[in-house]
Structures are given as C-alpha cells and as structure tokens.
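Participant: give me a model of this one.
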Amino acid sequence: METQPIRQTPYDKIDFKALSKKDSNFKQIFHKSSGHLNFQDPETCKTLTKALLKTDFNLELDIPDDRLCPPVPNRWNYVTWIQALIDSTSPDYKAGYDPERKVVGLDIGTGASAIYTLLILRTRPNWHMCVTDVDKKSFDFAARNLALNNMITRTTMLQTTDSISLIPLQYLGVEKLDFTICNPPFFSDEKEMRASMKGENKNWKPNAVCTGSEKEMVCSGGDLGFVTKIVEESLVLREKVTWYSSMLGKLSSTKHVVELLKKNGVTNWAVGCLEPGSVTKRWMVAWSFGDMRPPNHLARFDGIAHEYLPFPTRYKIPLPEDSDMTKASETINAQLSTLDLYWTWDSTTRTGIGRSSQNVWNRAYRREQQRKRKAGEADMHDTNAELKVALALRIRVSEGSSKEILIDWLQGADVQLWESFCGMVHRLFKTAKEQAGKSLEGGVEGGGSEPFVPRARKERF
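Facilitator: Here you go, the predicted structure:
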C-alpha cells in the first residue's frame, strides 16, 4: 500500500470528515456522534490523536488510560516552530532546512507518548533526540512508542529523578545540544489542577478532557516554576545549548519568563503563540546565549506587549513604485563591495550576505584605512576561519506587491551596530526618495506603528 506523505506544515484546523475517510477507528466515532465529537470522552480524544498521527505522520501510538493523551495540533505546531528556529539560525546562514546538518535535541519530560520526539524524528531523519522523564510508567511507554516506530536507535533515553538536573548533559553523554523542547506541568498543586479541569474562574470550560496524572500536571510553582528551573540551569550551561525552549500554559508565565531572561542579561530570545483552531491558547518561549538572530515572524507576535518582544531583526526601506530595481541592486552591491567586509552578491536573486568584524562603514574607520593605505600599513582581510563576526546580515531587493529593500539581521549581539548599518543603507536611497517628492520611512517588520530609525544617526534623517 502506498505510504501517505508526511505532513510538513502547521495545523490551522482539522477536517474531521476527511479524517474519518482515512482512518477506520475514527470513522466509527465520527459517525456514532453524527459529526459532533465529544471531547470530554477520553476514548474520543485518544482515537483522534492516534488517527492524526497515523494519517499525517505514519506514526503508531500506545498510551495508557491514566497518562496524558497529547493533542497533536499544538504539539506539532510547537515542533514546526522549533524546527524553523533551528533552520533560521544556521551557522552558515542558510535560510531553510539543511538535510546535511546534524542536530541534537532534548525532550524534557517526554511523557508516555514521547510525542515531541516522535514528530521531530519522523520529519527530520538526520536529527537525534535525547529524552528524559522522572515517571517510570511514562518512561517505559515512551520507550515502547519509540520502538514501535523504529526510532529507538535515534534516541538517547534517560530516566531521571527529582534530584537530577532538567538538562543532565553529563548523564546523557553529550557535550552540547542544539535545542530543548518541553511541555511542563501547568499547575502548582492538585487543587489548582482540579479547578482548571472544571473551568472554575474561566469564561468557558475546557474543550477537552485531561487524562494526565498528577506527576505530569503538577509541580511546585506550576509552569512558571518549572521553566524557571530551566532558565536557572541555562545561566550555568549557557552556550552548551543553542536554544532553550518550553511551552507555557499562561500568558502571565510567559511574561515572567521574559522578565527573568532580561533581568539576567539575556538579549536573544523568541516568543510565540499556539492557536491551532481551538479556544485553548499556549505560548512558547525560546532563548539563546549565542548571537544567531531568528526572523521576526518566529521571534515576535502581536498578542503581547512590546516590552516582552526581542529587538526586531528586519529593516524595510520602501522604494517609489517607479524605481529601477536593477539600479537599486547595483547601488547596494557597489556600495558594499567597497567596504572592508566579506560580501557576496547573487544578481539572479538580488540577494547578498555580508559579514563584518566591526563598524567598517563609519567615517572614522574609512579615514583610518585610507591613511594606512597611503602609509603602506593597510590591514589585510582576516581569513574566513579567523573572522570574528560582529554583524552578519542579508540584503534582498524585493519587487513583489511593493518595491522595497529588505535587510535581515542574521548574527550579532550589538544592537547599535545593527542600527548603524541599517542607517548606512537607508541613506543610499534617501536622496532618490526625496527627489521623487516623497518622505522616506524605513520600518522594522513587526515593530509597531512607529517607523524604525537607527538611534546612532537619528539626526541625519
């Protein structure tokens, strides 16, 4: 029988009628309910989860009745977010999935289903996962599910205890991880959990039954307490993990985590929201001690105050409708080719990538280099291997629904350096815009209604 293609895109909504035609077990429940599924029924939820995993990912699942039955849509949407985060912060600045790149992740508290690990390994065949859990029954079922899907050899499994760290690199036998993924216990005690299950103090009751055990659902401090432990461990491990992340059940917890990161000097983070076609919202936070910068659409979303968002990584320069885009491309390439940085330009895609070890476009630097050249003392470029990148960026001349220059911040920790570069490119097109009788406004995508103007050169705009 022909194998179904593996899903690659996030869920928006589920077509239950179409699903019933693909899975016989789900078909029975769907027809029995006349299309009105009862999500308060554990068997309905379990059958739906199994059907989605089978039809969309060709995965088998076996979970006990007294352990959490994971909703596939929000778990998969979290996985696609993490995968995109890893893809977009590749050391070689590749924009998409690189099948040659070796990636190792950690599923903290994998649960009986091992849902995150199953989804990740199914869709990224060259990735390896480490999985942990403190609960023996959940751990044993996780091992069973990985074996059922022939993935046990691509995992490193460790049953932990409450006294072992959440990111136990020494016990996992790895020196570095590319990411962590986690669905933490959401409640601080059993009373809070029961109240939530009944919908107390909410405008609506939960749309689905929860079969999770107390061990899975409860910990001191709830989701915030659990993720705070991950943050505290990250402050020690730092760049031994490229991207730390966790799902969160409350927006307030998400804000507290971001505040904690900022308090401890973390300047590179990402926040996201999961709304896979239901009233139940979940949030995601990821943070890094490295300087690879994710794009705005992954790191920023509109449903949270600006103070909780990381600094924007895209700068837009809109151009007049009658602009000659070939000339605009030539202008950018000519200007950056004269600078003392590593610059590559693809004329077919009108895209370039630049890397610099310092501000090589300001007047002071260029005058000093001119003086050295006259004196025969001009510095030579560092080799690629020796270059310490202070700023890496991608520039694209876009001619879609509107004509614009797009600058993406790929790497770096110095916000002022990034702003200064944007200001330099901005000025290249300022004169042409003024001559067209229009005011030039560069805007950072996702940055709010106010135009973004580099602080270091504000007076010159």
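Participant: please count neighbours and contacts with C-alpha atoms only from this point.
Facilitator: Will do.
Participant: am I right that residue 250 is in contact with residue 284?
Facilitator: No. Between residue 250 and residue 284 there is no contact under Cα atoms under 8 Å: 9.9 Å.
Participant: more neighbours: the two, which one.
Facilitator: residue 284 (24 against 16; other Cα atoms under 10 Å).
Participant: could you also give me the structure for this second sequence? I'd like to compare it with the first:
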Amino acid sequence: MLSKKRRRVDPPSIHPRNRYSENPPDFALLGSLCPSFQSFLLPPRRPGGRPTIDWSDFNATRELTRVLLLHDHGVHWWIPDGQLCPTVPNRSNYIHWLQDLLSSDVIPPIQISEEKVRVFDIGTGANCIYPLLGASLLGWSFVGSDVTKIALEWARKNVQSNPHLSELIEIRNACDPSSSGKIENDVVRGEEALEGSTHNPNMWSGCCSELPVLVGVIKDGEKFDFCMCNPPFFESVEEAGLNPKTSCGGTFEEMVFPGGEQAFITRIIDDSLRLKHSFRWFTSMVGRKANLKFLVSKLHEVGVSVVKTTEFVQGHTTRWGLAWSFLTPAKKFIALQTPKRSHNSFMLEGLQRQVGAFQVLKSVESFFLAAGASCKSDLSSFCVNVTLLEHIGELQKNDSDTSEITSSPAIESNNFQHSLKGLPFRISVFHQVPGTVLVRASSLDKESSSGSFFVFFQQLEDALKAQFLKPNTKN
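Facilitator: Have a look, this model is predicted:
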C-alpha cells in the first residue's frame, strides 16, 4: 500500500550555484595550506576516507569558518568565544536563493537611488556573515543591524578587516539607528544597546522583547531589495542546547526569544505591514517545518501578494527559506523592448509530482535538438549549453526522429529569428520546492541582441508550460 505521505520527486540538495555543491571543502588541502587548521584535523573514520574535525569543538568549527572565508572568498574574519559561528555553505545557500528571487522578476524592482542590490540583515551578529558573503560573492550593498554591544563591535571589526568590502557594508545599532552611518572605531552609542551575555536568562523580560526589528531601524525614505534574517530559533536555553553533536556557539540573544522563531518572524511580518513599499522582498530563514506552515498561513491572512518558500540543505542539517512581498507581481515578458541584460528566467509552478528538474532539463535539450541546434548537457550542474548553427532555418514540426517532447503539440514553435544563428547560450534548471522549477537562460555572447534572445526564450517558456502544466479546466 502506498504511503499517504507526499514523496519528493527530487530530494533537496545544496544550491547548485553554491561553490561547495560539487566540491565539498577538502579538509586535508585546507590543513596543508593553513597550519592553524591542521591541528584540528582528525583521521578519516574509514580507510580511504577524508579527515574530519570534532564538530562539538567550538574552536574547530570557528577555525573552519575562518579558513573557508579566507581561502574561498578572500574574506578576513574572526569572532570571540561564545558567539554564533556560522557554516559557510549553509549561509551561501541563502544568498543564492535571494539571487534566484531577484532573477525571477516575480516582483518588479522598486525605485532605489543606487544601482546595486541593497539588503537589510536583521541581527547580523558578531560574525556579520551575510553582508560579508553577499558583498564578496555578488557585490551587493548591505545594512546589518544588531542590538548588543559585542555583536556591533565585532561586526564592525570584521568589516574593517576587509577594506575591499567596507564601502558596501554599514553596521547599524537597531536601538539607535542615527548612530550608525559609517564604520567607526568608537564604542556603541545609545544606552539601550545591550551588553550581550551568554548567561542572562531574564534577557528578554519586560520591554526587551519589544526591541526594534525593522520599524524604527529603517530610516525614512530608505528602500531595499530584501531583508534577511537568521532568527533566534529557540524558546529557552535548554532547548537550544539539545544537540550535543555540534558546537557552533551562540549567545543567549542570538539563540533564544520568547516564543522562539515563530514569534520573532511574526514580529518581522508585523513590521512588514508598516513597511510594505520599503522592501521588494521580506525574507527569513526558518528552522522548523511546522513553523513554516504556520507562518505561510499568517502571511496569507495579512494579505501579501506573493509567498515563496525553499529548502536549504547542508549535510544533515535542513532549514527553510520564507519570502513574501506586498508589491504587485509583474506580468512576465510584457514587451521585448526591455533593457539589455545577460540573464532571463521563468518559473514552472504547479508541476505534477513525477516532474522535476531532470525531466524539464531533458525537455529543454529536446526542444533545441528539434531545431538542429548543437547541445551539450551537463547533468551534474543541470544545464544545457546550446549553439544555434548557421544552417538552422526553423524548428521542424512533428519530426519522428526527435524525442518524446516533439510528439506534443506544445513543442511546435515559430521560426527562430535569423539573427540568432550562431548564438551561444546556456539554459539552467533549478528545483525550487516540490512542484516548482526555475528555468534560466544566460547568453554566452555579450554582444548578442537582447530582443532576439528574449524571442526564443519566450518560445521555450510557452512550449514547456504547454507540455508540463495542465490547462485550467474550470468553467
């Protein structure tokens, strides 16, 4: 008898653009390059295996994060004992997901004076990991906020240690937003700023639980593409210490909040109602799937226009991403006279359970093979490199030698534009959540015509939607 529990077509995995998706950190190599990390390495658990570390040793996990940031991202970083130590691959997943939301164009851009993507990091912590990763990976601009003196002090030190990124990152005292401005060496201003202790069980009693999150921290007239947050996941110190196999540190303020993550993210939702037009997307990480379901219901109750979720996987750890917006969703491809850019994408939503990224990728390949294009698939990275050859005239209809996709009327398509002959490009397919796939095209020729590029991509979108998505049968 089949289980009633819904089964995934494709198991969740690390984000495909994450640099560690195909090549996990090589501890032996890192140890040979960094003697300070070598001292933490443990022998392989089985013959032929890789060395590992003691994950319950805070010093070992902190040194791993330091070495990965330095070796793979060119970022100098350190935190004092007891502060929350982030895992680099997991945090990179969040950044890449925001990039997916941005490229999907579900929500149109808001008017921002700067051309750079602008992000607000709620509770950046002493580690300041999201601003450092987002600025180094994508050149985004960040405002990172926090409320404790030690978090603000060390976040600023970490920014100052990376002069090549310092112009992109502002650290802001949430209790005294006017004191932030540029990175400074002086002590935190504002008497409300908390000292930050790992042993303060009464920390959030009284008015402390009403510390500002977004409202009162965002300045008048400020606009952001995103806010992001790694919220306090737990309701108590005892609950936070239930996993003895890992030691990533974390102060009371970073780990615990009355009502746990559900209550904290609800605070963000409440603030988002008052800042609807200040953010393109509001987002947060979620630690428990049960909380995710509650929060999605809450968002629908308050009348958001769009809700998106995803799953972050790193090793045996799973987290979820939650995003919402109050802005009006854009209609895709309203006109071809769009500004020239090197990327374009669309979502396939409402797919049947047996359809996943692999099936869509094979259909993309078949679509272009039907046109006589040169295709080279890379199943490990879920992409197809395509070149439309000089002799191509138009797509062949009902060609009996092509694969199953051409047997569907959906694949019958209009002629490709003459200007596309010889155009190289890449189609990538990303599994978002069950039933949703993101398809993105990247032109490999910077001089190609953007108008023609959008024409063929629109044809691909129409074909895939006609093949995989059931028409609305409602009367």
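Participant: could I get the full set of strands for the first structure?
Facilitator: With strands called from DSSP state E, the first structure shows them at 104-108, 128-133, 155-159, 177-182, 241-248, 268-274, 282-288, 314-318, 342-346, 351-356, 391-399, 403-411, 443-444.
Participant: and the first one with strand 155-159, angle?
Facilitator: When you say that, I think you mean strand 104-108 of the first structure. Using axes from the mean of the first three to the mean of the last three Cα atoms, to 10 degrees, one finds that strand 104-108 of the first structure and strand 155-159 are set 30 degrees apart in direction.
Participant: just checking the distance from strand 104-108 of the first structure to the centre of its chain.
Facilitator: 15 Å (Cα atoms, centre = their mean, to the nearest Å).
Participant: ranges for the helices of the stretch 251-400 of the second structure?
Facilitator: When assigned using DSSP state H, counting those that start in this stretch, the helices of the stretch 251-400 of the second structure occupy the ranges 252-255, 260-274, 289-302, 357-369.
Participant: including mean neighbour count, could the ones you listed go into a markdown table?
Facilitator: Converted to a markdown table, the helices of the stretch 251-400 of the second structure look like this (neighbours: other Cα atoms under 10 Å):
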| stretch | mean neighbour count |
| --- | --- |
| helix 252-255 | 24 |
| helix 260-274 | 19 |
| helix 289-302 | 14 |
| helix 357-369 | 20 |
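Participant: could you dump those helices to JSON lines with distance to residue 41 of the second structure?
Facilitator: As requested, the helices of the stretch 251-400 of the second structure are exported to JSON lines (distance: least, Cα to Cα, whole Å):
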{"stretch": "helix 252-255", "distance to residue 41 of the second structure": "28"}
{"stretch": "helix 260-274", "distance to residue 41 of the second structure": "34"}
{"stretch": "helix 289-302", "distance to residue 41 of the second structure": "34"}
{"stretch": "helix 357-369", "distance to residue 41 of the second structure": "37"}
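Participant: centre of the chain versus stretch 114-132 of the second structure, how much separation?
Facilitator: With Cα atoms, centre = their mean, you get 13 Å for stretch 114-132 of the second structure.
Participant: for stretch 81-89 of the second structure, same thing?
Facilitator: 18 Å.
Participant: for the first structure, longest helix please?
Facilitator: Ranked by residue count, the top helix of the first structure under DSSP state H comes out as helix 415-435.
Participant: which of the strands of the first structure sits closest to residue 147 of the first structure?
Facilitator: strand 155-159 (10.2 Å; Cα to Cα).
Participant: in the second structure, which residues correspond to that closest one?
Facilitator: Taken onto the second structure by TM-score structural alignment, strand 155-159 of the first structure occupies residues 169-173 there.
Participant: excluding chain neighbours, what is closest to the aligned partner of residue 269 of the second structure in the first structure?
Facilitator: Under the alignment (TM-score structural alignment), residue 269 of the second structure pairs with residue 231 of the first structure. Nearest residue to residue 231 of the first structure, sequence neighbours excluded (Cα to Cα, 6 or more residues apart in numbering): residue 261, at 7.5 Å.
Participant: quick one: residues contacting the aligned residue in the second structure for that neighbour.
Facilitator: Counting by TM-score structural alignment, residue 261 of the first structure corresponds to residue 299 in the second structure. Counting by Cα atoms under 8 Å, 6 or more residues apart in numbering, residue 299 of the second structure touches 269, 307, 324.
Participant: which one of those is nearest residue 368 of the second structure?
Facilitator: For these, the nearest to residue 368 of the second structure is residue 307 (32.8 Å; Cα to Cα).
Participant: does the closest one touch residue 324 like I think?
Facilitator: Yes. Under the criterion of Cα under 8 Å, residue 307 of the second structure is in contact with residue 324, at a separation of 4.4 Å.
Participant: of those two, who's got more company?
Facilitator: residue 324 (24 against 17).
Participant: how near is that one to residue 396 of the second structure?
Facilitator: Using Cα to Cα, to the nearest Å, we find residue 324 of the second structure at a distance of 42 Å from residue 396 of the second structure.
Participant: also residue 26 of the second structure?
Facilitator: Taking Cα to Cα, one finds residue 26 of the second structure at 48 Å from residue 396 of the second structure.
Participant: one more: residue 372 of the second structure?
Facilitator: 8 Å.
Participant: for residue 260 of the second structure, same thing?
Facilitator: 58 Å.
Participant: how about residue 361 of the second structure?
Facilitator: From residue 361 of the second structure to residue 396 of the second structure the distance is 20 Å (Cα to Cα).
Participant: likewise residue 220 of the second structure?
Facilitator: 57 Å.
Participant: now residue 119 of the second structure
Facilitator: Distance from residue 119 of the second structure to residue 396 of the second structure, by Cα to Cα: 46 Å.
Participant: tell me which of the two has more neighbours.
Facilitator: Between residue 119 of the second structure and residue 396, counting by other Cα under 10 Å, residue 119 is the more crowded of the two (26 against 19).
Participant: wait, what's in contact with the more buried one?
Facilitator: Contact analysis of residue 119 of the second structure by Cα under 8 Å, 6+ apart lists 140-143, 224-228.
Participant: rerun that using 10 Å as the cut-off
Facilitator: Contact analysis of residue 119 of the second structure by Cα atoms under 10 Å, 6 or more residues apart in numbering lists 98, 130-131, 134, 140-144, 169, 223-228, 279-282.
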